[in-house]
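generate a structure from the sequence data that follows.
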Amino acid sequence: MIHETHPEILKRLRRAHGHLASIIRMLEEQRRCLEIAQQLQAVVNAVDNAKTTLIHDHIDHCLEQAIGPVPQDRRASLQEFKEITKYL
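The predicted structure is shown next:
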């Protein structure tokens, strides 16, 4: 099933793919470690953001499809669950 966030996730992963290709070239060109580390961090951030977006999308759509609509008075617990996923 394709969700509305999938294009955003693909964009983030393509960005990470581009950064990774740059890192490979940088290593082959024997560039400075600081530059390489910065690019590696960009890859990690892009993948982490894609993962978080995917998990939140799953909570928002797939979880509610499985258990049914979440009443308004229980939405705070669901939001807290989404917040805690950033520590995965």
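
CA atoms for contacts and neighbours, from now on please.
Will do.

helices along the protein, start to end?
Under the criterion DSSP state H, helices of the chain are mapped to 6-28, 33-57, 64-67, 75-84.

please give me the structure for this one as well, since I'd like to look at both together:
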Amino acid sequence: MFVDREAVTLIEDNKPKILSRLRRIEGQVRGVARMVEQDRYCIDILTQTQALRAALARIEAMLLRDHIDHCVRSAFSSGDVEDQGRKIDELVEVLQRTAR
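Prediction:
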């Protein structure tokens, strides 16, 4: 698969926010593991896993917005039809995976 090296660095503005959120999620996952080890009430564990899923969805939304704001916008402003097609294909693919 084609990797746009420019796109890899375009989330620099959001990188600290994303890393902070991921570290928070990492702590939440450890907390859920402790809950399982301690035989906590199933609904309490499910509530925490739902919170984890929501937190990951927020990170996905940030990354998707960055990709559209930077990579997709750049492809369309460049006039490069092949790059535009790749960006559209990437978006369709990732949205299809998300819908599963």
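
need the helices of structure 1 in CSV (columns: mean neighbour count).
Shown next, in CSV, are those (neighbours: other CA atoms under 10 Å):
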stretch, mean neighbour count
helix 6-28, 15
helix 33-57, 16
helix 64-67, 10
helix 75-84, 12
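
now residue 45 of structure 1: how far from residue 80 of structure 1?
Taking CA to CA, to the nearest Å as the measure, residue 45 of structure 1 falls 22 Å from residue 80 of structure 1.

what do you get for residue 26 of structure 1?
According to CA to CA, residue 26 of structure 1 and residue 80 of structure 1 sit 41 Å apart.

relative to residue 11 of structure 2, how far out is residue 72 of structure 2?
Going from residue 72 of structure 2 to residue 11 of structure 2 by CA to CA gives 13 Å.

more crowded one of the two?
residue 72 (22 against 17; other CA atoms under 10 Å).

the more buried one -> structure 1?
Matched by TM-score structural alignment, residue 72 of structure 2 corresponds to residue 63 in structure 1.
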